[in-house]
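*Asks:* What follows is a predicted protein model with its sequence.
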Amino acid sequence: MSDRPQTPLLDTVQYPEDIRKLEKDQLPQLCEELRREVISAVSVTGGHLGAGLGVVELTVAIHYVFDTPTDRLIWDVGHQCYPHKIVTGRRDRIRTLRQGGGLSGFTKRSESEYDPFGAAHSSTSISAAVGFATANRLANRPGHAIAVIGDGAMTAGMAYEAMNNAEAAGNRLVVILNDNDMSIAPPVGSLRNSLARLVSSNKYLTPRRLAQKLARVMPRPLHRTARRVEEYARGLVTGGTLFEELGFYYVGPVDGHDVISLVEILENVRDADEGPMLVHAVTQKGKGYAPAESSADKYHGVVKFDVVSGQQDKGPTGGPPSYTAVFADALLHEAQRDDKVVAITAAMPSGTGLDKFQKAFPDRTFDVGIAEQHAVTFAAGMAAQGYRPFCAIYSTFLQRAYDQVVHDVAIQNLPVRFAMDRAGLVGADGATHAGSFDLAYLGTLPNFVVMAAADEVELTHMVHTMAMHDSGPIAVRYPRGNGRGLVMPAEPQRLEIGKGRIVREGRQVAILSLGTRLEEAEKAADQLATMGLSATIADMRFAKPIDTDLVRRLLTTHEVAVTIEEAAIGGFGAHVLTFASDEGLIDAGLKLRTLRLPDRYQDQDKPEKQYEEAGLTAKDIVETVLKALRRNDLHAEHGVLA
């Protein structure tokens, strides 16, 4: 770690109005100091570094030109918002990023008036900006809406749906395409910047408007010809024809790290009388920090690191493999056995472990970009053609394709395999990335099999079970983080659908665990044993179909039963309660309790703190059992409720 950098000019800036007091020739220095402050802060907290470094100049230029927060600035996803937070009154808290009670790693409406729209899922910014700008126009209020969206986010259909309807926003809408992968245009220099300044200025716009007016009074064939010549000639030079066809006036490409040019271009855009404007800025992810610039992922997400060397603090090495790695290895095993196994992901090959699969089977790996809806229906098409697709998507991102899961997969009973990484709580990424709802949203669907792995061995068995399951859709959920360090099997087993397993036999208490809370259930059973209470532990394995025979036996042979799952209300516990009600077990005086995630969004924190807050620890299981049994004597004797 290093000391905080010297930032004399940045020290004069608390809010954007302070930036607007500076001379233009001071802005490059401000950018340099802001970049150093971002690097210093993230070295302490960890977080998303590369994206923020790439938009330092854009951040300064936007706040210099536009009257934020009256003008609404919306960052797509929000990975890149750290420089924005520093110059919008939150510098004194920037070293609390992603920590309990600290700043969110994304924009958040409740955190600042400069965050008009919360983000963390991709490709929503243009739609929101169209809403802001249109509302201002209807109310005759001042104010632009500026959406900053990355080229990766432009792979999502929602971005184009928004652009296709942007005309309603008129000249109050500005979209800045942050192209940091050079996927649309090659690197640009002074000639491109000069051209961008020209086509965004009144010197260009006025004659263009005059030409358009003249064209309108021409005979229709000449009108169409003149319009096409004007648009396509400029499109050949600037690359903006697609955006013009969607109703935008295109400006660019421009150098996204030339803050003076950016200011001049954005001033022209701000003052133009045209309709929606799109500024195409080419940037470099990780700009200004050599370790990030040379890294394959440009330091997209990092843990704490040393500023001088760039060495990240990975913590202790040699521990159990992550669940993501276990899934990747298990899927590789299935692909080696069966050439019909294919893998699909939506812009997350490394996050889901499919980068390893891709190296081994490049022709059987499909990264469709940030397009979860397409990923699911694409998988459905492959399944209908006899292949065995594994659709590896984070639980929180699969929510975006729910309609496709229902209509294109479940109703047609197609055997698409869903591998839902990051199921449950996710620590520093907070509520937007928590996989809280998959058990509820998949468990309601007929034809679906839904599994939850209790440990890395179970996950291996479940991947094999999925590969062998051709009679309908099937899903497995598993958490962020590492396994328990169990010995892995030489060969995976095919699990019987809808059947759980008994981990420990007891008499008075039944604990029905789904997923990785099994370890806490075992700790709770140990604690109950010290109180003279014997507990049965069942790893239920399946949220749907539930093991009705096992559930009936456990509920009717124990004094109290507790279900536990790392998921929102409406999941496994709800299915057990429904079964108990349908079977008339409730009428028999059954003591059944359900432990699950609270019915609210949990902010970022350390995982252990989140579990305590959610009430999903061994202590919570014990307390629930004692309350159900009304054993106040044990409450006091063992201090469970202290």
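*Replies:* Right, received. Where do you want to start? Residues are numbered from 1 along each chain as shown.
*Asks:* switch to C-alpha atoms for all contacts and neighbour counts from now on
*Replies:* Will do.
*Asks:* distance between the ends of stretch 488-500?
*Replies:* Terminal residues of stretch 488-500 lie 19 Å apart, using CA to CA, to the nearest Å.
*Asks:* do stretch 547-566 as well
*Replies:* Terminal residues of stretch 547-566 are spaced 19 Å apart (CA to CA).
*Asks:* So what's the gap between it and the chain middle?
*Replies:* Put simply, stretch 547-566 sits 35 Å off its chain's centre (CA atoms, centre = their mean, to the nearest Å).
*Asks:* list the buried ones in it?
*Replies:* Using 16 or more other CA atoms under 10 Å as the test for burial, stretch 547-566 gives 547, 550-551, 554-555, 558-566.
*Asks:* what about versus this one:
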Amino acid sequence: MSLMNDRPETPLLDQVVWPSDLRALKPDQLRQLADELRQEVISAVGVTGGHLGSGLGVVELTTAIHYVFDTPQDKLVWDVGHQCYPHKILTGRRDRIRTLRMGGGLSGFTKRAESDYDPFGAAHSSTSISAALGFAVANKMQDRPGKGIAVIGDGAMSAGMAYEAMNNARAAGNRLIVILNDNDMSIAPPVGGLSAYLARLVSSREFLGLRDIAKRLARKLPRPLHNAARKTDEFARGMAMGGTLFEELGFYYVGPVDGHNLDQLIPVLENVRDAAEGPCLVHVVTQKGKGYGPAEAAADKYHGVQKFDIVTGTQAKAPPGPPSYTNVFAQALIAEAQRDPKVCAITAAMPSGTGLDKFELAFPDRSFDVGIAEQHAVTFAAGLAAEGMRPFCAIYSTFLQRAYDQVVHDVAIQNLPVRFAIDRAGLVGADGSTHAGSFDVTYLATLPNMVVMAAADEAELVHMVHTCAMHDSGPIALRYPRGNGTGVAMPEIPERLEIGKGRLVREGRQVAILSLGTRLEEALKAAEALEAKGLSTTVADLRFAKPLDEALIRKLLTSHEVAVTIEEGAIGGLGAHVLTLASDLGLIDNGLKLRTMRLPDIFQDQDKPEKQYADARLDADAIVDTVLTALRHNSVGTEARA
């Protein structure tokens, strides 16, 4: 294969467009098909970037599932969905696979609007069992064929939602199959010949038939002996295969099975497909990054990659520039922890994504990765705060949504000083709508006791981290985007900001632009363009969405002809709060020209961030248009946009 990421030769895969084509193959052809599928995934992701290691780990599993089950009638739900690239190739989307995560291209996750073979969209963890259970029960209630199949990774089993669904799974009967993809050896030891043999044995019709006879006989025994017989059956299989926990939740446990051995996988899946028992859990052991040397050797198994050279595995590097906001946060938090032994940090299975892997190296005893359990993370932080610690709960904006009840009841109502570091605020490019931080200002600034800040640049982020560390009178949140900073000079000593006080960055007389967050740079560009048109322009960095700087806002609204708010968030955020303030102050009655600029009321698809913000009309040109339209200079505004 060349250094130019040429497509591999895939003569067998070329014959497969849909799973029905796959099922027409002979069993002894599936090994070759899986090998070609793996090479196609490597080739495609080399061009597009994206999630690689997880997909490589489930190539054989994906092949086996579509070979054994009648998809899309059987509903296949991938947990998170970042491992679904092989699935997309086998379900009619190979011709578009090199558009992954691009504007107008395939999503990097499963998406209902994209294919009938994606029955449920998923980009957050631990939802698959609940969704598959819903499909299974709906088919059962309507007397329709079709099973619900959930493929869930071992990491996703750290979330309580997975167990809530399993606890309810008896309602599905034998229509629910959960496939536990154990790709970290975290549940079972390496798979050997004996365990594979046992898995095939206990899932076979013969074993299940004998077991059913034994169960019927046992029911005729006195209750103590009946219970003892049932427990003996579960204990024997639990000792051999480690499935006692799942048995207690009502699942018939099978495994572990070598997830790369099709000769083992296919008979087991066929057996559980045809079983008359209730819900089944198949424990499959896979290797993340399987079949690609650089991925197998990497610490993260090439979980997420930039475009890369297939032969060497070398990933494309971004040109040198300012540090990322995530890295600035991490270094600022480390500095705070060096000054204060009460500072500690919590992440929900995203140490590298939030920068807390660096914090953990410096302060291992004060760093906590609680797994995919955002609800627990927030309440755990509340307990730490109640006992006098200064916890920073670092969670992506889109993941913090999962813990909103805990933010309200366990933190805000009790006015506990939990510090929320909200990464990935605003639009996020290739990860699309499921990972965009669109709603945090709206859902946090509505809460009593909450302080909400947004950093305009990396220097402001340092000041806000320090402000959070020193704020002991209640909950406080700071938000910052994905990507690199603006290149401003970094402060040697952080400043403690006055809560609820903004700053004037540029002063004028006619137009006021009130910015929250990193749209400040675009606001300043717009001010320059407006000045060139003879409109004297003020630019304010409000810093705080809550509490608002009421004195500054009132001054700007009463001393300028038009005022515009701009933010990287959905309706209900800064603009709504400023409008409410203006109404409360009676300024609306005075003919105030106040306009709000925010994200549109849609879920925006993936694209380059600058294109996303232009489409959302949150760039400098759109600010100029908004101002000129408000001043009724429409013809000039149209000319300026062109």
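*Replies:* Everything's here; your move. Being a predicted model, the structure only gives us computed values, none of them experimental.
*Asks:* Could I get the TM-score for this pair?
*Replies:* Once superposed, the chains reach a TM-score of 0.99 (TM-score structural alignment, normalised by the length of the first structure), with 639 aligned residues with a CA RMSD of 0.7 Å.
*Asks:* Gly483 of the first structure: which of the buried residues of stretch 547-566 of the first structure is nearest?
*Replies:* Glu566 (15.5 Å; CA to CA).
*Asks:* If we ignore the residues flanking it in sequence, what's nearest the closest one?
*Replies:* In this structure, Glu566 of the first structure finds its nearest non-sequential neighbour in Gly424, 5.4 Å apart by CA to CA, 6 or more residues apart in numbering.
*Asks:* Please apply the same query to Ala166 of the first structure.
*Replies:* Ala166 of the first structure sits nearest to Val130 (CA to CA, 6+ apart), 5.9 Å away.
*Asks:* ok, that neighbour - how many residues close by?
*Replies:* 28 (other CA atoms under 10 Å).
*Asks:* Show me what it aligns to in the second structure.
*Replies:* Aligned counterpart of Val130 of the first structure in the second structure: Leu133 (TM-score structural alignment).
*Asks:* do Leu332 of the first structure as well
*Replies:* Under the alignment (TM-score structural alignment), Leu332 of the first structure pairs with Ile334 in the second structure.
*Asks:* any idea which helix or strand comes after the helix or strand where that match lies?
*Replies:* For Ile334 of the second structure, the element it lies in under DSSP states H and E is helix 325-339. The first helix or strand that comes after helix 325-339 of the second structure along the chain, using DSSP H and E, is strand 343-347.
*Asks:* so how far does that next one sit from its counterpart in the first structure?
*Replies:* Once fitted to the first structure, strand 343-347 of the second structure is off its aligned match by 0.2 Å on average (mean CA distance after the TM-score superposition for the first structure).
*Asks:* the inter-axis angle of that strand versus helix 325-339?
*Replies:* Interaxial angle, strand 343-347 of the second structure versus helix 325-339 (axes from the mean of the first three to the mean of the last three CA atoms, to 10 degrees): 150 degrees.
*Asks:* Assess the claim that the match of Leu332 of the first structure and Asp357 are in contact.
*Replies:* No - with contact defined as CA atoms under 8 Å, Ile334 of the second structure does not count as touching Asp357 (10.9 Å).
*Asks:* Who has more neighbours out of the two?
*Replies:* Ile334 (22 against 18).
*Asks:* if I pick the residue nearest to that one when sequence neighbours are not counted, what's in contact with it?
*Replies:* Closest residue to Ile334 of the second structure apart from its sequence neighbours, by CA to CA, 6+ apart: Phe359 at 5.8 Å. Shown in contact with Phe359 of the second structure (CA atoms under 8 Å, 6 or more residues apart in numbering): Ala330, Gln331, Leu333, Ile334, Ala345, Ser367.
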